[in-house]
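Enquirer: Give me a 3D structure for the following:
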Amino acid sequence: MPRQPAPSALQALYCDHHGWLHGWLRQRLGNASDAADLAHDTFVRILGRDQHAAIREPRAYLATIANGLVVSHWRRRELEQAWLDTLAVHPQAVLPSAEDRAIILETLEQIARMLDGLPARCREIFLLSQIDGLTYPQISAQLGVSVNVVQKAMTRAVGHCFQILLRDD
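Expert: Down below sits the predicted model:
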């Protein structure tokens, strides 16, 4: 378990910059509630880091962490909306439970994070294969690339996802 910074340093960081960070996040998110949640999450991230050196530019440091959380927040909102749009076209009897919906949304968010690091063409090939169920020759024909290009892109995508899974464990 990583050692945590001295409580006094973290307290000072929090006391000196929490108000600023909350305002910064409120401007980007448009509401105080989400801003408060992400400001809290920013400081939780700092607690989990194994960094003992003094932070030279605290606002830049906080903004960098918070910006990543804002990106994740908006990505999650987009995924939730897409999921809700999908559910809206199904009859009530086939709708998943609240618990199942939460699990599905978390899984979709993990997949989105994994695919974010891939080049657009590689991501497209991966999704055509894994989501649409197309074969490599079908993907090749649809995108106008060789089967070899599809194979290399799939190898890269699967390797990339595997590396992220290893890193997250």
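Enquirer: CA atoms for contacts and neighbours, from now on please.
Expert: Will do.
Enquirer: and Tyr136, how many neighbours?
Expert: 19 (other C-alpha atoms under 10 Å).
Enquirer: Now do it against Asn148, distance only.
Expert: The span separating Tyr136 from Asn148 equals 9 Å under the rule C-alpha to C-alpha, to the nearest Å.
Enquirer: What count of nearby residues applies to Ala153?
Expert: Burial measure for Ala153: 20 neighbouring residues, criterion other C-alpha under 10 Å.
Enquirer: Work out for me the element the closest residue to it other than its chain neighbours sits within.
Expert: Residue nearest to Ala153 in three dimensions, not counting chain neighbours: Cys122, with 5.0 Å by C-alpha to C-alpha, 6 or more residues apart in numbering. In the assignment (DSSP states H and E), Cys122 maps to helix 120-130.
Enquirer: here's the other one to compare against:
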Amino acid sequence: MTVADTSLVQNLYLSHHRWLHELLRRRLSNAMDAADLAHDTFIRVLKRPQTFNGEVHERSHLATIARGLCVDHWRRRQLEQTWLETLANRPPALQPSPEQQAIIVETLYEVDAMLQRLPQRVSTAFILAQLHGMPYRLIAEEIGVSERMIKKYLAQAMMHCAMLEAELDGLLIE
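Expert: Here you go, the predicted model:
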């Protein structure tokens, strides 16, 4: 990143941070989460600086990034809530430690993000096979493809799972 890029992002931050924070606060109904997502928005801008055609374009770009971060935030909260509900139904003796819980939630989030990047049929086939234990024949009928395609879909999903595992283990560098 050049000094000029840093200066552009700094000006963008000074000009629009208050506006973005307020936009996010209204959307999230939480000032702390809004502050975090506003910060994350500018981190994304720092990673990919660009030039803008005026204030409207600047705000449009920031709002687009912020919307995506809100969706990720809500999705993560949904996963955490589902996990906590599942956990509440377990006897106290079988509850994982707080550290294990944090690792599990983070892993669930990473798997969910990986599934979101897959084509719809691939992620659906994977979920039906792994979570619902459906045989290939029934998955093929459900999705409307051949069993052979289900095997290809599941191989593709498993390859992405292996890549995610390697990434989480620190073996892959982005």
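Enquirer: To what extent does the helix holding Cys122 of the first structure diverge from the second structure after superposition?
Expert: In the superposition with the second structure, the average deviation recorded for helix 120-130 of the first structure is 2.1 Å (mean C-alpha distance after the TM-score superposition for the first structure).
Enquirer: Let me know how buried the residue nearest to Ala153 of the first structure is, in neighbour terms.
Expert: The burial count assigned to Cys122 of the first structure is 21, neighbours taken as other C-alpha under 10 Å.
Enquirer: residue ranges for the strands of the first structure, please.
Expert: Counting by DSSP state E, the first structure has no strands at all.
Enquirer: Okay, buried residues for the longest helix seen in it please.
Expert: Among the elements of the first structure assigned as helix by DSSP state H, the one spanning the most residues is helix 58-88. Of the residues in helix 58-88 of the first structure, those with enough neighbours to count as buried (16 or more other C-alpha atoms under 10 Å) are Arg59, Leu62, Ala63, Ile65, Ala66, Asn67, Leu69, Val70, His73, Arg76, Leu79, Glu80.
Enquirer: how much does that helix stray from the second structure?
Expert: Helix 58-88 of the first structure: mean distance to aligned residues in the second structure after superposition is 0.7 Å, counting by mean C-alpha distance after the TM-score superposition for the first structure.
Enquirer: Can you name every helix or strand that that helix contacts?
Expert: In terms of contacts (3 or more C-alpha pairs under 8 Å, 6 or more residues apart in numbering; DSSP states H and E), helix 58-88 of the first structure is packed against helix 7-29, helix 32-47, helix 98-116.
Enquirer: As JSON lines, those with mean neighbour count and distance to Leu165 of the first structure would be great.
Expert: Converted to JSON lines, those look like this (neighbours: other C-alpha atoms under 10 Å; distance: least, C-alpha to C-alpha, whole Å):
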{"stretch": "helix 7-29", "mean neighbour count": "15", "distance to Leu165 of the first structure": "29"}
{"stretch": "helix 32-47", "mean neighbour count": "17", "distance to Leu165 of the first structure": "19"}
{"stretch": "helix 98-116", "mean neighbour count": "14", "distance to Leu165 of the first structure": "8"}
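Enquirer: I'd like to know which of the ones you listed is closest to Thr86 of the first structure.
Expert: Closest to Thr86 of the first structure of these, according to C-alpha to C-alpha: helix 98-116, at 11.7 Å.
Enquirer: The closest one vs the second structure, mean deviation?
Expert: Mean deviation of helix 98-116 of the first structure from its aligned counterpart in the second structure after superposition (mean C-alpha distance after the TM-score superposition for the first structure): 0.8 Å.
Enquirer: And stretch 7-25 of the first structure, by the same measure?
Expert: After superposition onto the second structure, stretch 7-25 of the first structure lies on average 1.2 Å away from the residues it aligns with, using mean C-alpha distance after the TM-score superposition for the first structure.
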